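Participant: predicted model follows, preceded by the sequence.
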Amino acid sequence: MMGEDRRIETVVIAAPEAGDRLDRVLAARLTDFSRSRLKTLIIGGHVAIGDRTIRDPGQRVNANDRVHVTVPPPEPPEPQPEPIALSVVHEDDDLLVIDKPAGLVVHPAAGHWSGTLVNALVAHCGDSLSGIGGVRRPGIVHRLDKDTTGLMVVAKSDRAHRSLARQFADHGRRGPLERGYLAFVWGGPDRPRGVIDKPIGRHPQARDKMSIQATGREAVTHWETVQTYRGKAGEPVAALLACRLETGRTHQIRVHLASIGHPLIGDPVYGPGFRTKAALLPAEAQSALAALGRQALHAYLLGIQHPSSRKALVFRSDLPADLARLHKALGGGTIDLARR
């Protein structure tokens, strides 16, 4: 059965390609595969020139050589499939977009080897995963913190994974990639919008935290005030901000907003010093905050270019129930996501 599942690609070397490396020629011809994947296939004995197996990616090819690439079926996934319910916003042969709930870890890691989004995706996609790097697994090109909700795109094939990875690496500078977040923060900013351009690096003492570092990586966040919430005495006590990312650093929004004195409501890592402000909130808002149990951050907007059709796709997600309750309890009105 394993042999029946294999796909064989044949490449005939043209004269201009003669003398070039085998892996380079195959990468130029077999664009569904990354060069690293092709190198793995060569080293693994899955490539032959004529009837001779080649295991050297640097093997030089001759004009009129016939190169046969045998692609084995994807290996079983290392993360095991688990029947975890997913909110699927969009799915096709190349990708799927999900609305991640709070509390769901994206990728297996120490302390979270099961019950993750990857485990759920392996179960949901099944055989529709064509394999990322030869392993039947979903391609994660960006992540959301465990307690951040909202939109994520996941690749189902090597080709889609490469396309989406390029888009996220470019941060939308030359394409339609967009990432928008709704952030509930303490305090009311003194202007309607702004840009935070501060480099972020690993915290020098607390290795599980990030911080503003002169030697850190470039990080840029654009924000604008959507609504301002007032306390018992009518003073601005909190606000809802719409944030757009120009870069994608770990904890970027959380670190950036804390750096300008407006940390996320409910953030136990970057905003613990603002817990006393909860006493300024109306009673209903205090109750909603106590029930929240997480940072108040939601990825409401995701725009990508489809890997196959090249069409721009835009997805929006309403506030989840816990943040909608907080918004209402704070006295917030209608949020028009289509304008943001």
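Facilitator: All right, it came through fine. Residues are numbered from 1 along each chain as shown.
Participant: from now on I want contacts and neighbour counts done on CA atoms only, so please keep to that.
Facilitator: Noted.
Participant: could you measure from residue 151 over to residue 298?
Facilitator: With distances taken as C-alpha to C-alpha, to the nearest Å, residue 151 is found 8 Å from residue 298.
Participant: typo on my end, it should be residue 336
Facilitator: Distance from residue 336 to residue 298, by C-alpha to C-alpha: 15 Å.
Participant: so where do the helices sit in the stretch 101-250 of the chain?
Facilitator: 117-125, 158-170 (DSSP state H, counting those that start in this stretch).
Participant: single out the most deeply packed of those.
Facilitator: Comparing these by mean neighbour count (mean count of other C-alpha atoms under 10 Å), helix 117-125 comes out on top with a mean of 22.
Participant: what lies in contact with it?
Facilitator: For helix 117-125, the external contacting residues (C-alpha atoms under 8 Å, 6 or more residues apart in numbering) are 77, 79-86, 104-108, 129, 136-138.
Participant: got another one to weigh against that:
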Amino acid sequence: MNGPTQVKVKWDDDGIRIDRWFKNHYPQLSFGALQKMLRKGQVRVDGGRVQASHRIEAGQMIRVPPMPDPSDAPKPRAMSRADARERLAEMTLYEDAGVMVLNKPFGLAVQGGAKTTDHIDALLEAVSPDDARIRLVHRLDRDTGGLLVTAKTRKAAQWLTEAFRGRTIEKEYWALVKGVPQPLEGRIDAKLEKAGPKGQEKARPSDDGQKAITDYQVIEMAAQKASFVALRPITGRTHQLRAHMALIGTPIVGDGKYGGSDAKVDGLPQKMHLFCRRLVIPRPGNRPLVLEAPLHGHMKETWKLFNFDERAKPEWPEDL
């Protein structure tokens, strides 16, 4: 490559971080070298400077400076397709020609990083056919379990991405929180902004932040010690549910980042008690896809301990 070029973002790459995009398309470029290019403004998106964490959108133009020789790319050990297929099969709740829905385990990252090589995206890459990349269309935190949707075709990726971005997908999470929210049902409308040192950013309330709305209702209580709460995110900000529950004084159990010591309950594992339980996905020319994931791992054990109803069906008021 003799000089910088402009590369258009494809649908297959919609929503991923810019550093992940470079890793996928230019594996010979080290993360440190990319960071230097970003600092100097040599890499731009639609003419503007961005950081490594910036998420790109289909149709945007990325300015790509001259790249090192591809022969310099590291050659990591390839994941076995058979092993990846077996692991994904254990997680798969639903699959058709265009969509595959997983019940993600707690503690498994969705995407990789500098020190993370075992993640959902690597499994998808290992089992993807040569002519079609199975791709993520939304994300969950590493320590959150539950429903995770992937697209098997470009057409499916397009309408799913638009549905998540356009907030036409109904989402319901289950959580165990410390204490009992008051009132027992309500709406949290508090703008959030990302702040803090690199690698330790947190979502915090701010009048200058992005609009963030969460509906909640208490389903069951363990005295005043903890509560089984259903959460309905109306918007989709990073760490929104975690930040909002901490804001009203009932942090999610196990969420030390937002709840600190207040997120601990004696006798329970100090692991995140947050689970994507239900999704209702509109489908073009077809009935909506209604998905529910059964609890597993430490949350299932906690629900058994408190005798909470794993078949609970929260009803959300239209005028809340």
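Facilitator: Received the coordinates, thanks. In this text the structure is predicted, and so the values were computed from the model without any measurement.
Participant: TM-score of the superposed pair?
Facilitator: TM-score for the superposed chains, counting by TM-score structural alignment, normalised by the length of the second structure: 0.68, backed by 238 aligned residues with a C-alpha RMSD of 2.5 Å.
Participant: still on that earlier bit, nearest to residue 321 of the first structure, of the helices of the stretch 101-250 of the first structure?
Facilitator: helix 117-125 (20.0 Å; C-alpha to C-alpha).
Participant: dump the helices of the stretch 101-250 of the first structure to JSON lines, plus distance to residue 265 of the first structure.
Facilitator: Output for these, formatted as JSON lines (distance: least, C-alpha to C-alpha, whole Å):
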{"stretch": "helix 117-125", "distance to residue 265 of the first structure": "25"}
{"stretch": "helix 158-170", "distance to residue 265 of the first structure": "27"}
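Participant: out of those, the one nearest residue 272 of the first structure is which?
Facilitator: Taking the helices of the stretch 101-250 of the first structure one by one with C-alpha to C-alpha, helix 117-125 is closest: 28.0 Å.
Participant: any idea how far the closest one is from the chain center?
Facilitator: Taking C-alpha atoms, centre = their mean, to the nearest Å, one finds the center of helix 117-125 of the first structure at 15 Å from the center of the full chain.
Participant: repeat for stretch 95-102 of the first structure
Facilitator: 10 Å.
Participant: which bit of the second structure covers that stretch?
Facilitator: Aligning stretch 95-102 of the first structure against the second structure (TM-score structural alignment) gives residues 99-106.
Participant: contacting residues around the matching stretch?
Facilitator: So stretch 99-106 of the second structure is contacted by 88, 91-95, 142-153, 156, 293, 296-297 (C-alpha under 8 Å, 6+ apart).
Participant: give me the buried subset of the residues you listed.
Facilitator: 88, 91-93, 142-153, 156, 293, 296 (16 or more other C-alpha atoms under 10 Å).
Participant: ok, which of the helices of the stretch 101-250 of the first structure comes nearest residue 200 of the first structure?
Facilitator: helix 158-170 (16.5 Å).
Participant: mind listing what the residue positioned nearest the centre of the first structure touches?
Facilitator: Centroid-nearest residue in the first structure: residue 142, 1.8 Å away (criterion: C-alpha atoms, centre = their mean). If a contact means C-alpha under 8 Å, 6+ apart, then residue 142 of the first structure has 152-153, 168 as its contacts.
Participant: look up how far residue 9 of the first structure lies from it.
Facilitator: 31 Å.
Participant: again with residue 96 of the first structure
Facilitator: 27 Å.
Participant: and these two? Which one has more around it.
Facilitator: residue 96 (18 against 13; other C-alpha atoms under 10 Å).
Participant: aligned partner of residue 119 of the first structure in the second structure?
Facilitator: Per TM-score structural alignment, residue 119 of the first structure is aligned with residue 122.
Participant: cool, and residue 211 of the first structure?
Facilitator: The equivalent of residue 211 of the first structure in the second structure is residue 204 (alignment by TM-score structural alignment).
Participant: check residue 268 of the first structure too.
Facilitator: Aligned partner of residue 268 of the first structure by TM-score structural alignment: residue 256.
Participant: now do residue 147 of the first structure
Facilitator: Under TM-score structural alignment, residue 147 of the first structure pairs with residue 143 in the second structure.
Participant: residues touching that match, list them.
Facilitator: 106-109, 271-272, 274.
Participant: are any of those residues buried, and which?
Facilitator: In those, the ones that pass as buried (16+ other C-alpha under 10 Å) are 106, 108-109, 271-272, 274.
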